[in-house]
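Colleague: Predicted model and sequence follow; I will ask about them next.
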Amino acid sequence: MIPFSLLEAVRGLDDWIVVSHEKPDGDTLGCGSAISAVLGSMGKRVCWIGRDPLPRLYSFLSESGIYSTAQPGEVRSSLGDGPVGWFFVDSSDITRAMDHLPRGPEDRVVNVDHHGDNGLFGDVNWVDPSFAATGEMLANLFKREGVRVSSPVATDLYVAMVTDTGFFRFSSVTPRTLETAAFLLSKGVDHSFVDDAINRSMDERILHLWGKALCRVRSAAGGAVLVSWLDQDDFVECGCDPSATEGLVNLIFSTPEGLMAALVTRSGGDLSRVSLRTRGGVSARAIAARFGGGGHERAAGFRLKESPEEGARMLLAELARDAVRLPSDR
């Protein structure tokens, strides 16, 4: 149920900071762009920020021009001493977006998300894991409240939905998901354009990077577990940034026997990042939680202190032990 306090907060505040999570994907960016556009159309002053740069892949989003990696404290100070709204989209925890929230005494924090392990960190929380994407949530909010959904805003939300559902291939898709997609298509979304923009955006550098990861895929437990890795030197050699790996773990996970797939990467810093995918009743969220991470039932993430190569080797053995414990009929 959409909390009335969310609508109250939106109507009551004139200044807003929209926040997308780190290593931004299509859901957090599509939602960030859409809510920025809608708030702007209501006469609000809007800033949209994120910890990491906007991937070139998503430069076509309607509000991509206002996206910034400026420090949250600097952005908050630029809006003055009055109350400000913070609108977090698709973030299960504040730390996925920033180290510290520099909120003023009268600020309000809105948290809209579909992760089941969301920490309910907002003053207003609308968290519903039954939705396949946060973009699906916002589309239904706008529809219910009679918010004008322009073609660019509909496209933003459609991008959020298709990227978080694998273009409607994942088990999270429901009849409501497809009904919501139909609603957005009726507002002028060009599905072919979105498909080309998302799925035909590679260049030679990205193909070479993916080739390195695919050549390193190792399997265990009769193919039920698949793991690969990329280190910082790979990104440098291929001339790619971290956003170039979006969708790669899904390709690794495309074998018929696969129940768990992990991609371990490090493009800078001291920690490796793990993207995890599961199916067949295996909970990606539960596995990620063992390593201090989280996410969805079928897609989750966490960090490791080990290098990508060491982490991949460790995960292959760890996930293989999990696979052995599964019922034999899976």
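Modeller: Cool, got the structure. Predicted, not measured: the structure shown is a model, and the values here were computed from it.
Colleague: CA atoms for contacts and neighbours, from now on please.
Modeller: Will do.
Colleague: any idea where the helices of the stretch 1-150 of the chain begin and end?
Modeller: For the stretch 1-150 of the chain, the helices defined by DSSP state H, counting those that start in this stretch occupy 4-12, 26-41, 72-78, 134-145.
Colleague: Check it against this one:
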Amino acid sequence: MLPEAEQAFKDVIAEIKKGQNFLVASHVNPEGDAVGSTLALALGLRELKKDVTAYLYDPVPVLFRFLPFAERVVSKVNENIIYDAVLVVDCGQIDRLGEEFNKVKNMGKLINIDHHSTNDCFGDINVINSEASAAGEMIYDLLKEIPVRITRDIAINIYVSILTDTGSFRYSSTTPKAFAVAGEMVGLGVEPWEIAQKIYESQPLKKIKLLTTVLNTLEVSNDGKIATLVVTLDMINKANASKELADGFVNYARTIEGVEVGILLREAKIGEYKISFRSKGRVDVSQVSQEFGGGGHRNAAGCNIKGTLESVKEKVVSATEKKIYEMVAI
């Protein structure tokens, strides 16, 4: 961790030790790391006998509702509560906390803990470590430093954070430390087979039905380096599914032989699409997403773009092609 991040961690610990009432929050459309890191931190603060509210604007995805403390997550905030500090995890921009977060008026320090290099440092205290495999890894570091006893419930959440954000330890963000922390969590009682079964082998039938429709939208660029998939609101409705069930579909595009970048365009609402980028090797898709006001990691990023499906697809494919050609030219 960089020296400035280490100092920021000390500042965070000081705020935690002197405060009593905390709000822990993460981004809209939460995935495994957002949920896991939020819950791990909330449980860690409870170990310190602190009062904690865990907030996510969108519901915890079905696949992650087995996580300890997930049932206590709220999607509404009480604007009358005074928080000694608000801790935001795994969130690159404050507007990604959802409009409900705007009701939080009475708070002390706004603390921003994240591992995205594109984070815009919106907090009073910003702890940004782009070398971390997941926000959950950073929460592990924080809890160890305080120190907080890492219970089995905390360990499960940290493990799931790292497991999901490294693509089951397949992405380039997978580091020796990621394996070490995950291994330590297993030593604390996490059962890898049980977690894998709940996340990867308990898919709702409606998700599989939605996937069969989405795969029919597959298009590959002439040079074979870009593959796109589309999810429309109509597809979701006809499958009697929910938007969260499309999470991970982008990887089907990414895994095609010869493809450098997989792109999923999911219709968020009429006239707006949520774009997910996944890349292999040297293609930095976070730079592509930033062109459209988004962010993320080198090999996994996202953004939202308004427009028709055709215009949005043309924009993202064109920007991605440019980035790939820049890579080839290096």
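Modeller: It's in. Keep in mind that what you see is a predicted model, and the values were worked out from it rather than measured.
Colleague: Quick check: TM-score for this pair?
Modeller: The TM-score (TM-score structural alignment, normalised by the length of the first structure) is 0.92; 323 aligned residues with a CA RMSD of 1.9 Å.
Colleague: thinking again about what came up before, pick the most buried one from the helices of the stretch 1-150 of the first structure.
Modeller: Mean neighbours per residue, mean count of other CA atoms under 10 Å, is largest over these for helix 26-41, with a mean of 25.
Colleague: That one maps to which residues in the second structure?
Modeller: Using TM-score structural alignment, helix 26-41 of the first structure lines up with residues 32-47 of the second structure.
Colleague: how big's the offset between the matching stretch and the first structure?
Modeller: On superposition with the first structure, the mean distance recorded for stretch 32-47 of the second structure (mean CA distance after the TM-score superposition for the first structure) is 1.0 Å.
Colleague: Distance from the chain centre to that stretch, please.
Modeller: Computed by CA atoms, centre = their mean, to the nearest Å, the chain-centroid distance of stretch 32-47 of the second structure equals 13 Å.
Colleague: if we compare the helices of the stretch 1-150 of the first structure, which one ends up closest to residue 255 of the first structure?
Modeller: Distance to residue 255 of the first structure, taken as CA to CA, is lowest for helix 26-41 among these, at 24.1 Å.
Colleague: quick one, that closest one and helix 4-12 angle?
Modeller: Angle, helix 26-41 of the first structure to helix 4-12, by axes from the mean of the first three to the mean of the last three CA atoms, to 10 degrees: 50 degrees.
Colleague: and helix 26-41 of the first structure, what does it pack onto?
Modeller: The contact analysis (3 or more CA pairs under 8 Å, 6 or more residues apart in numbering; DSSP states H and E) places helix 26-41 of the first structure against strand 15-20, strand 45-50, strand 85-89, helix 134-145, helix 151-164.
Colleague: Reformat these as a markdown table; add distance to residue 96 of the first structure.
Modeller: Below are these laid out as a markdown table (distance: least, CA to CA, whole Å):
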| stretch | distance to residue 96 of the first structure |
| --- | --- |
| strand 15-20 | 9 |
| strand 45-50 | 10 |
| strand 85-89 | 10 |
| helix 134-145 | 15 |
| helix 151-164 | 17 |
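Colleague: so which of the helices of the stretch 1-150 of the first structure gets nearest residue 205 of the first structure?
Modeller: Residue 205 of the first structure lies closest to helix 26-41 among those, at 21.0 Å (CA to CA).
Colleague: That closest one to strand 45-50, inter-axis angle?
Modeller: If you take the same axes, to 10 degrees, helix 26-41 of the first structure sits at 170 degrees to strand 45-50.
Colleague: For residue 222 of the second structure, the count of nearby residues, please.
Modeller: Neighbour count of residue 222 of the second structure, defined by other CA atoms under 10 Å: 8.
Colleague: Helix, strand or coil: sort out it for me.
Modeller: At residue 222 of the second structure the chain is in coil, as set by DSSP: H, G, I helix; E, B strand; the rest coil.
Colleague: Over to residue 302 of the first structure?
Modeller: Assignment for residue 302 of the first structure (three-state DSSP): strand.
Colleague: hang on, residue 258 of the first structure packs against residue 224?
Modeller: Yes - at 4.2 Å, residue 258 of the first structure and residue 224 qualify as touching, with contact defined as CA atoms under 8 Å.
Colleague: re earlier: including distance to residue 214 of the first structure, could the helices of the stretch 1-150 of the first structure go into a markdown table?
Modeller: Formatted as a markdown table, the helices of the stretch 1-150 of the first structure follow (distance: least, CA to CA, whole Å):
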| stretch | distance to residue 214 of the first structure |
| --- | --- |
| helix 4-12 | 44 |
| helix 26-41 | 23 |
| helix 72-78 | 37 |
| helix 134-145 | 30 |
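Colleague: so what's residue 83 of the second structure up against?
Modeller: By CA atoms under 8 Å, 6 or more residues apart in numbering, the contact list for residue 83 of the second structure reads 21, 22, 23, 106, 107, 108.
Colleague: Ok, residue 289 of the first structure next?
Modeller: Residues counted as contacts of residue 289 of the first structure (CA under 8 Å, 6+ apart) are residue 302.
Colleague: Sweet, I'm off.
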